[in-house]
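# Coordinates for the following, if possible.
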Amino acid sequence: MTSADLTHQLASSVRAALDARGATDTVEVTESDLVLERPKNRAHGDWSSNVAMRFAKRVGVAPRDLASDIAGDLASSPLVRAADVAGPGFINITLEPAAAGVLAKRIVDEGDAYGRGTSLAGRAINLEFVSANPTGPIHLGGVRWAAVGDSLARVLQAAGGEVTREYYFNDHGAQIDRFASSLVAAHLGEPTPEDGYGGAYIGEIAQRVARAAGAELDGLDRPALQERFRRDGVELMFGEIQQKLHEFGVDFDVFFHEDTVHASGAVDRAIERLRDLGHIFEADGATWLRTTTFGDDKDRVLVRSNGEPTYMSGDIGYYLDKRERGFDECIIMLGADHHGYVGRMMAMVEAFGDTPNVNLQLLIGQMVNLVKDGEPVRMSKRAGNIVTLDDLVDAVGVDAARYALVRSSVNTTLEIDLDLLVSRTNDNPVYSVQYAHARTSAVQRNADQAGVSHADFDPALLVHGTESALLGGLQEFPRIVEQAAELREPHRVARYLEELAGLYNRWYDNCRVIPRAGEPVTPLHHTRRWLNDATSNVLRNGLGLLGVSAPERM
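Predicted coordinates for the structure are as follows:
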């Protein structure tokens, strides 16, 4: 019995209790109203619910009295061993061992599908993340978004969403001008411009452009040379960014060029749509969007008096373009310096007649700091003044890097201890989870040799306390995935896996899957093999949502 199964049974019992008091016509019960929680003290049962306290006032009875009615109906279920009332009206529920244990077989049978749901079915979601300008290697902030964004995409897909990963490719503007100037200076042997980009990568890109162009550079004046290095340098830099992201396990479905939003007419269409809705006005020769109507601190210029579009015009055109492409939800992951961006964007969404934080959702991430030997890591040999994706992967590997970047809420500044991430101890969270999976695989190999198989399965045999705890943890996985998708918080999956690894290790220390030498193989051994393999499956599925491998040997 999963938590979903028990929720369904609880809803039926609540309705029966209300019906007995003649209240079913006035009080509606939906399963979303019911909350099941794991008691901190497992002696209090497998699950606990405060449902009686939520409905008692609406029915006009004491919470404990309503709880007694609900518990009495629950206890009549063959899947429930006991339902007890505690405190002011909590219901503690203990399942029959067979009802809990049958989950092990279900998980093995479902394989990769276990944990996947349908809460986001039919929702077309555009997830835009990283979107680093092609002026240099991806720095740590972008690396965090690469790991979190890709994991979030996987979680949203596991919840049934139709997810498109999108990279907004900004190859114009002042930053690109400075990048091109830096390449030209490196090519000519000149010092880096005062506002230019330093680091060894500038010289590397400049050399590659020059080798590819050959004699075509001869005789070019400075503006022509600047344009050639801009075009070819951006292409090379962006190609490197794509390759590094791919090696990090992150690929995109769409690379959207900034020019597209203007060339496609999306900006003009957006302005006309907003004008028709009464939110555009002209003042001082410029075109404005009246965002103060929707809570912004000031109205926003879309087109300057000289006819030049502002950055905000691109925002409204890009948002409209996404909506016209059929996306119900547009999620954009932004850096810590974009907090002031939220108000104007949500005002823009509301001006279009859409719902802020639904049709457009902005996730703001905080900084990442690296520590080695107890000291901050600040400099990159290649990039000069930033720590890059390559630096992190070279230090700890892809798996450890991704896991470390995902396992904490993006709302918090993240400090990564490089020494910890390469240690082979349970203090290293990625090692502890991967090792638990490798241990389940070792048990499988040894079980095969000992003749312990899936031949028999008797869930009623799984009565040891560590087995009940492990089954309880396995039951939680679908709920954790759904919650991570709903809250846009993939770190919840990582923290769950760490808890599950601990539950498995305690079970492993207490319950043998392989008989001792000279002992016969019993149905209990076979049944425990199912539980071991179910845990292996959930660990593997969970690590897959984080883009982290599940090794069979370590």
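# can we go C-alpha only for contacts and neighbour counts from here?
Will do.
# element containing Val358, please.
Using DSSP states H and E, Val358 sits in no helix or strand.
# Quick check: it vs Met312, distance?
Using CA to CA, to the nearest Å, one gets 20 Å for the distance from Val358 to Met312.
# Tell me which of those two has more neighbours.
Met312 (18 against 14; other CA atoms under 10 Å).
# Quick check: which element contains that one?
Using DSSP H and E, Met312 falls in helix 311-324.
# Would you map the strands across the stretch 151-300 of the chain?
In the stretch 151-300 of the chain, the strands defined using DSSP state E, counting those that start in this stretch lie at 162-169, 254-257, 280-283, 286-289, 300-303.
# and of those, who's closest to Gly203?
Within those, the stretch nearest Gly203 is strand 162-169; the backing value is 22.8 Å (CA to CA).
# Which elements pack onto that closest one?
Helices and strands touching strand 162-169, as assessed by 3 or more CA pairs under 8 Å, 6 or more residues apart in numbering; DSSP states H and E, comprise strand 124-128, helix 140-158, strand 254-257.
# so that strand versus strand 124-128, what angle?
Relative orientation of strand 162-169 and strand 124-128, computed by axes from the mean of the first three to the mean of the last three CA atoms, to 10 degrees: 30 degrees.
# Contacts for strand 162-169 next, please.
121-134, 150, 153, 156-157, 251-258 (CA atoms under 8 Å, 6 or more residues apart in numbering).
# to compare against the first, here's another:
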Amino acid sequence: MTPEELSAFIRASLSESIVDGTISLSEDDVPTEIKVERPRSREHGDWSTNIAMQLAKKAGTNPRAFASILVEKLENSSDIAKTDIAGPGFINITLNVAAAGELARSILDAGTEYGRNTAGRGETVNLEFVSANPTGPIHVGGARWAAVGDSLARILEATGVNVVREYYFNDHGAQIDRFSKSLLARAKGQEAPEDGYGGQYIADIANEVMGAHPEVNISELSDTEAQEFFRENGVNLMFAEIKKELDDFRVHFDVFFHEDTLHKSGAVSQAIETLRSKGVIFEQDGATWVRTTDFGDDKDRVIIKSDGDAAYFAGDIAYYLDKRNRGADHVILMLGADHHGYIGRIYAMTRAFGDTAGKGENHEILIGQLVNLVRDGEPVRMSKRAGTIVVLGDLVDAAGVDAARYSLVRAAMDTTLEIDLGLISSRTNENPVYYVQYAHARTKSVDRNAAEHGVTRDVFDPSLLDSEADGELLATLAKYPEIVSQAAQLREPHRVARYVEDLASAYHAWYGKSRVTPRADEKVTATHQARLWLNDAAGQVLANGLGLLGVSAPDKM
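Just a heads-up that it's a prediction; the model follows:
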């Protein structure tokens, strides 16, 4: 019996009690899904629910009395071995061995769908992440957002959400001017401007631009013409390189949105007029302002400066409205630690449009923290290519895509992350990604060994999964759907990473105590077959969890 099946049975038992009059409620009072959780101690049973405490007051009784009525119904199920009412009204439920073991069949029947749900069906979420300026390679902080953002997208999709992955290119403004000037300087053999960009990649792009356009002699161009030449061609090359870096990192976007289009298309003017119609635009000191203080901001914001140029905030306004007009029910924006001060003004702008802002609302901002790399206990601060920063390519070169992605996503995004390059590139159990991938590879090795010994899944008697180790592994497997739901609701992909580590630990412990293949003097038994089902179920869930993190599940290590 899966947690979902138990939840449905509890709800059916409540409905039966309502119909026969033993519980005074209406069907509308009963939640669509009854939450069941693992008790902290296995001694208290396989599952626990607090539904009696939720509904007792509405039913005009106390939680323990409510629970005693419900328990009578639950104990009619042959799948439930016993129930217990604990504390103020918790109902602890112990399944019989066969019902618990049936989970292995349910997992293998569901395959890659195990753990997925439809809670978010009908919702469209625009998830914007990374969005590095097209002026250089993706730094290691951006790499964290690439791993976390893509994992969050996969997890949201596992709950039925339609996710639009979006990358915003800041290709309008001063940083592009500095980038093109830096390319021009390198092409002339000069040092980069004081406020420009350094690193070998600038020289590489400048040389590539010149190589692709042998007909152009920059010495014959004015500085303005030469700078525009490098703006057009250099930005495109940098853009293409960033895309390739992300593709190689298994991060793929549905939309690459260019900031410049907001200004060229008139979207900025349209957004301002939309706010003007809502009465929140005013003129002062020759500039155009939006009254964001009416919506929780600490001060009003300029959107058109006194010189007639659009302020950066004007682009933010137009971009949000554009996303909503494209059909996004929810907009999730992932930003780095240095953007914490933007939250107030962005949420105020959202409310000015008449939308809601905050966790789970129309506009939601997630702030991440920095990444520090160390090797042999010493900080790694320099890139061979980028000069002053460590970039995504450096991390992948040192550890590979799997280890890099897993290491970047396994910690809560709002905490500073330290990654030991020596550890994550090692093939030891101290390396978390190796530990989990090895567990999956071990399930496949058991499969191959079982086939050689004639152990198949032709027969399955779940009642034979009766050892303590079997029970512990089944209990861990049963938690996976809840973990996926929590990770989606809380926007915390690291929960999936920590779960697969727990599952790997439970599997390795089970493997050390359980035999799937017979000894030399034994024949194949139904117990061997039942444990093969459990082995394969563990492998399936490990693969499913790693898949949500964009990490491979190898058959061999």
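# Could I get the TM-score for this pair?
Remark: TM-score between the superposed chains equals 0.96 [TM-score structural alignment, normalised by the length of the first structure]; 553 aligned residues with a CA RMSD of 1.7 Å.
# sorry, back to before: mind giving me the PyMOL select for the contacts of strand 162-169 of the first structure, buried ones only?
Selecting only the buried entries of the contacts of strand 162-169 of the first structure in PyMOL, with 16 or more other CA atoms under 10 Å as the criterion:
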select buried, resi 123+124+125+126+127+128+129+130+131+132+133+134+150+153+156+157+251+252+256
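# okay, the helices and strands packed on strand 162-169 of the first structure in TSV with distance to Thr94 of the first structure next?
Compiled in TSV, these are given as follows (distance: least, CA to CA, whole Å):
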stretch	distance to Thr94 of the first structure
strand 124-128	39
helix 140-158	30
strand 254-257	49
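# With the first structure overlaid, report how far the longest helix along the second structure is off on average.
Scanning the second structure for the longest helix, with DSSP state H as the assignment, gives helix 223-248. Following superposition, helix 223-248 of the second structure is found to deviate from the first structure by 1.3 Å on average (mean CA distance after the TM-score superposition for the first structure).
# list the buried ones in that helix?
Quick answer for helix 223-248 of the second structure (16+ other CA under 10 Å): 226-231, 233-235, 237-239, 241-243, 245-246.
# cool, stretch 388-405 of the second structure as well?
For stretch 388-405 of the second structure, the neighbour count (16+ other CA under 10 Å) marks 389-396, 399, 401-405 as buried.
# counterpart of that stretch in the first structure, which residues?
Under TM-score structural alignment, the match for stretch 388-405 of the second structure in the first structure covers residues 385-402.
# Glu452 of the second structure versus Tyr168 of the second structure, what's the distance?
Relative to Glu452 of the second structure, and taking CA to CA, Tyr168 of the second structure is found at 53 Å.
# For the two, indicate the residue with more neighbours.
The neighbour comparison of Tyr168 of the second structure against Glu452 (other CA under 10 Å) goes to Tyr168, with 18 against 11.
# could you measure that one against Phe253 of the second structure, distance?
Distance from Tyr168 of the second structure to Phe253 of the second structure, by CA to CA: 10 Å.
# again, but for Arg121 of the second structure
21 Å.
# same question, Asp309 of the second structure
Asp309 of the second structure is 31 Å from Phe253 of the second structure, where distance means CA to CA.
# Next up, the contacts around His139 of the second structure.
Contacts of His139 of the second structure by CA under 8 Å, 6+ apart are Ile389, Val390, Val391, Leu392.
# 6 Å instead, please
Neighbouring residues of His139 of the second structure by CA atoms under 6 Å, 6 or more residues apart in numbering: Val390, Val391, Leu392.
# Mind checking which of those residues are in helices?
If you go by DSSP H, the contacts of His139 of the second structure have Leu392 in helices.
# Can you convert the contacts of His139 of the second structure into a markdown table and add a column each for distance to Lys384 of the second structure?
Putting the contacts of His139 of the second structure into a markdown table (distance: CA to CA, whole Å) gives the following:
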| residue | distance to Lys384 of the second structure |
| --- | --- |
| Val390 | 8 |
| Val391 | 9 |
| Leu392 | 12 |
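# Between the contacts of His139 of the second structure, which sits nearest Thr476 of the second structure?
Using CA to CA, the contacts of His139 of the second structure come closest to Thr476 of the second structure at Leu392, 34.0 Å.
# Could you verify my assumption that the closest one touches Gly141?
No: judged on CA atoms under 6 Å, Leu392 of the second structure makes no contact with Gly141 at a distance of 8.4 Å.
# who's in contact with stretch 528-543 of the first structure?
For stretch 528-543 of the first structure, using CA under 6 Å, 6+ apart, the contacting residues are Ala104, Ile107, Val108, His437, Thr440, Val513, Ala550.
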